[in-house]
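In: With the sequence up front, the predicted model follows.
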Amino acid sequence: MNGSTMHLPIAELHLHLEGTLEPEFILEAAARNGVELPWTSLADLRSRYDFTDLQSFLDLLYTNLEVLQTSRDFEQMTRDYLRRASAGGVRHAEVSFDAQAHLLRGIPLEVVLTGIHAALDAGESEFGITSKLIVSFWRDRPASEAVEILQGLIDSDARIDGIGLDSAEVGYPPALFVELYDLARSHGLHVVAHAGEEGPAQNVADSLDLLKVERIDHGNNCLDDERLVARMVAERVPMTVCPLSNVRLRTIDTLARHPLPVMLEKGLFISINSDDPAYFGGYADANVAAVTEQFALDDATLELLARNSVDASFLDAAGKARLHGEIDDWVRSR
């Protein structure tokens, strides 16, 4: 390495916009919108970020997103993420928002989408980031509710590029959502799903077989099934790995015990992502830096991870070629 400070150009494929709300934004938006929160100071709020599991994180996340009330709030949230991501090397972002998180508290999806798109539409000119938008559904809510919401989005010609499945995984298997995913695919939407984060390897297999997903979000527990791993390698199934998230949510004890090296050794098609960066200690570049230091990753491995992120994206051929060109520049700068 020659010490170049040029950030590794990547596509970020696993990013929840609601998880980008920094504490300062939360308190500012609460004051602006007259929302009362259980915490009134930055120090008090920051003290809540020591999670014991996924649910403890979700409880805090869902409380804080009450501050999102207007299209302006959603635009600011998205623009703040794009600004930070761009500074860390992200050149394409496939971001998600949780439909039920807003509908169930009385915020119309038109308000949500208007704000998010105002930022995304300006993202390439302002920050050099192209984007796609995924609407995610909570798996611990009725599947019929998700189908109704998606049908409404389709009927209104909403500008969405795909759907996802997130929130509590245990007890809510992929089989519950076959109708939802059939509907999405029948209308040309891309399909992804969280699987194998808390749940078993079978959830990963069922997401592939029943939901016919194009990408697996997380997927760590696929390693418990060697036949599944062999299949995923052979079929080049993309996995969006989120190292700092895994550690913060205690699905893995320490970063040193993260299975990233095993995933690489087995040839799994993985990329590095931030998940909910404001809550988990770092954006995409921080995740890349953390695993680079922890596992002494060389430039060839970083290049592989970056190219994986581009190839696993939903960009067209021209868009992928453009990003591969930026990675070529990074390689030459080393």
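Out: Sure thing, it's come through. Numbering: from 1, shown residues only.

In: make it CA atoms for all contacts and neighbour counts henceforth
Out: Will do.

In: what residues does the helix or strand harbouring Val291 touch?
Out: Using DSSP states H and E, Val291 sits in helix 284-295. The contact list for helix 284-295, computed with C-alpha atoms under 8 Å, 6 or more residues apart in numbering, reads 7, 12, 85, 88-90, 242-244, 255-256, 261, 272-274, 277, 297-298, 302.

In: From the residues you listed, list the buried ones, please.
Out: Neighbour counting by 16 or more other C-alpha atoms under 10 Å classes 12, 85, 88-90, 242-244, 255, 272-274, 277, 302 among the contacts of helix 284-295 as buried.

In: Mind checking which of the contacts of helix 284-295 are in helices?
Out: Among those, the residues falling in helices (DSSP state H) are Ala85, Pro243, Leu244, Pro261, Pro277, Leu302.

In: hold the first one in mind and look at this next one:
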Amino acid sequence: MTNSHQTDLIARLPKAELHLHIEGSFEPELMMALAARNKIDLPFKTLEDAKAAYNFSNLQEFLDLYYQGMQVLRTEEDFFDLTLAYLQRAKADNVRHVEMFYDPQAHTERGVPFGVVTDGILAAIRKGEQELGISSYLIMSFLRHLSEEDGFDLLVESERWHDKFVGVGLDSSEVGHPPLKFERLYQRCAEIGFKLCMHAGEEGPPSYVREALLDIGVDRIDHGNRCMEDPELVSIIRDMQVPLTNCPLSNLSLCVIDDLKKSPVKAQLEQGLLVTVNSDDPAYFGGYIGRNYEKTAEALDLSNDQLIQLARNSFTGSFLPEAAIKAHLASIDESIA
């Protein structure tokens, strides 16, 4: 167990969350409530059944449930409720800033208009800023199991909202869908002025991290675990100070690692990488950001200084303007003074 002093430190530290899929914060209780509101039949009849379904042994099993759960999200109000519920939960963990992914293609392909999804999320983001004091940036993700052409279609469809996104991401099934599959799409996104994120090196090989970083030129690597198998790549990531958004409890749930003690977070900190700790899909993976910090600290025997460094990295690795980053880093200093 983390000692009470460390648990207290984690709770006190202001944090940013840089790897969070808003659809992955869909708690079973809310899912059942929205299914009832929208008169949709779910394969589970009780809350216990729904909770039991949140156990899986790999990325694909999780994705199957993840897309199934999305079926009940139909209206702007649904997306608003989903997003606000997450922000309220994040506030409890002293999260001050969030950069959240969402998957428009998973909604538009089942007939929910792009604007319904996006406007619902944006309305909750505004409310979160006003009432909870949490700033949020939205990152539009492309589904990598779909074609690059589908990605270009999404780029056109989303044009009216482009000023509402800080950047783009790439998620879903990784193996067999290397970063270079989306080279032209990402080139276009860079021209538009988007920040570039990509999931790489979660299940995919180190070469995917290399492609994302050196061929595509991403600003941030999501996950990035397997870069540790390539010492030359580790040196490049350290020299470039490219942020890595590690998700420890997610890695454990999806059997990317079979023990939290095998999380690369501590080794990455010790090697000077700009690693951050995040919750990924917290409703499915057994914990929000505070619990990820606590469980990782316990498993890896992290020092107080390392926990503080992770909190600092979360702001340094964000897409916030320099002045805002400095203000958040000062608030960390105040919290530990």
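Out: Okay, I see it. Remember, predicted model here, so these are calculated numbers, not experimental data.

In: what's the mean deviation for the helix holding Val291 of structure 1 versus structure 2?
Out: Compared with structure 2 after the fit, helix 284-295 of structure 1 shows a mean deviation of 0.9 Å (mean C-alpha distance after the TM-score superposition for structure 1).

In: That helix corresponds to what range in structure 2?
Out: On structure 2, the counterpart of helix 284-295 of structure 1 by TM-score structural alignment is residues 289-300.

In: for stretch 84-96 of structure 1, same thing?
Out: Counting by TM-score structural alignment, stretch 84-96 of structure 1 corresponds to 89-101 in structure 2.

In: Quick one: map Ser172 of structure 2 onto structure 1.
Out: Using TM-score structural alignment, Ser172 of structure 2 lines up with Ser167 in structure 1.

In: meant to ask about Asp64 of structure 2, not that
Out: Counting by TM-score structural alignment, the partner of Asp64 of structure 2 is Asp59.

In: Surely its match is within a helix?
Out: Yes - with DSSP: H, G, I helix; E, B strand; the rest coil as the criterion, Asp59 of structure 1 is part of a helix.

In: circling back to that earlier point, could you tell me how far the residue nearest to the match of Ser172 of structure 2 when sequence neighbours are not counted is located from Glu179 of structure 1?
Out: Leaving aside its sequence neighbours, Ser167 of structure 1 sits nearest to Trp138 (C-alpha to C-alpha, 6 or more residues apart in numbering; 5.3 Å). Distance, Trp138 of structure 1 to Glu179 of structure 1, by C-alpha to C-alpha, to the nearest Å: 15 Å.

In: In terms of neighbours, single out the busier of those two.
Out: Trp138 (20 against 15; other C-alpha atoms under 10 Å).

In: any idea what the more buried one aligns with in structure 2?
Out: So Trp138 of structure 1 corresponds to Leu143, using TM-score structural alignment.

In: related to what we said a few turns ago, list the buried residues of the match of helix 284-295 of structure 1.
Out: Ile289, Gly290, Arg291, Asn292, Tyr293, Glu294, Lys295, Thr296, Ala297, Glu298, Ala299, Leu300.

In: That one: how far from the chain's middle?
Out: 16 Å (C-alpha atoms, centre = their mean, to the nearest Å).

In: Stretch 9-17 of structure 2 too?
Out: The answer for stretch 9-17 of structure 2 is 17 Å, by C-alpha atoms, centre = their mean.

In: in it, what counts as buried?
Out: Applying 16+ other C-alpha under 10 Å to stretch 9-17 of structure 2 flags Leu9, Ile10, Ala11, Leu13, Pro14, Lys15, Ala16, Glu17 as buried.

In: cool, stretch 60-69 of structure 1 as well?
Out: Leu61, Asn64, Leu65, Glu66, Val67, Leu68, Gln69.

In: Quick check: end-to-end length of that stretch?
Out: First residue to last in stretch 60-69 of structure 1 (C-alpha to C-alpha) measures 17 Å.

In: And stretch 261-272 of structure 1, by the same measure?
Out: 12 Å.

In: For it, report the contacting residues that lie outside it.
Out: Against stretch 261-272 of structure 1 from outside (C-alpha under 8 Å, 6+ apart): 12, 229, 232-233, 236-243, 284, 287-288, 295, 305-306, 308-309.

In: Buried ones in it, by neighbour count?
Out: Those would be Met263, Leu268, Phe269, Ile270, Ser271, Ile272, for stretch 261-272 of structure 1 by 16+ other C-alpha under 10 Å.

In: what ranges do the strands span in the stretch 151-300 of structure 1?
Out: 162-166, 190-195, 215-218, 238-241, 269-272 (DSSP state E, counting those that start in this stretch).

In: export the ones in helices among the contacts of helix 284-295 of structure 1 to a markdown table and tack on distance to Leu315 of structure 1?
Out: Below are these laid out as a markdown table (distance: C-alpha to C-alpha, whole Å):
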| residue | distance to Leu315 of structure 1 |
| --- | --- |
| Ala85 | 18 |
| Pro243 | 24 |
| Leu244 | 26 |
| Pro261 | 27 |
| Pro277 | 23 |
| Leu302 | 20 |
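
In: Determine which two of those residues are furthest apart.
Out: Taking C-alpha to C-alpha as the measure, those span a maximum distance of 24.8 Å, between Ala85 and Pro261.

In: before we move on, the earlier item: residues near the match of Asp64 of structure 2, how many?
Out: 11.

In: How about the counterpart of Ser245 of structure 1 in structure 2, nearest residue that isn't a chain neighbour?
Out: Mapped onto structure 2 by TM-score structural alignment, Ser245 of structure 1 lines up with Ser250. Leaving aside its sequence neighbours, Ser250 of structure 2 sits nearest to Phe285 (C-alpha to C-alpha, 6+ apart; 5.3 Å).

In: Same question for Ile107 of structure 1.
Out: Gln69 (6.8 Å).

In: Hmm, the one you found is touching Asn33, no?
Out: Yes - Gln69 of structure 1 lies in contact with Asn33 (C-alpha atoms under 8 Å); the separation is 7.0 Å.

In: mind checking what Ala30 of structure 1 lines up with in structure 2?
Out: With TM-score structural alignment as the criterion, Ala30 of structure 1 matches Ala35.

In: my bad, should have said Leu210 of structure 1
Out: Checking TM-score structural alignment: Leu210 of structure 1 goes with Asp215.

In: if we can go back for a sec, show me the buried residues of stretch 60-69 of structure 1 that map onto strands.
Out: In strands, defined here by DSSP state E, there are no members of the buried residues of stretch 60-69 of structure 1.

In: Of these, just say which sits nearest to Asp329 of structure 1.
Out: Leu61 (38.0 Å).

In: Excluding covalently adjacent residues, which one is nearest to the closest one?
Out: That would be Gly19: by C-alpha to C-alpha, 6+ apart, it lies 7.1 Å from Leu61 of structure 1.
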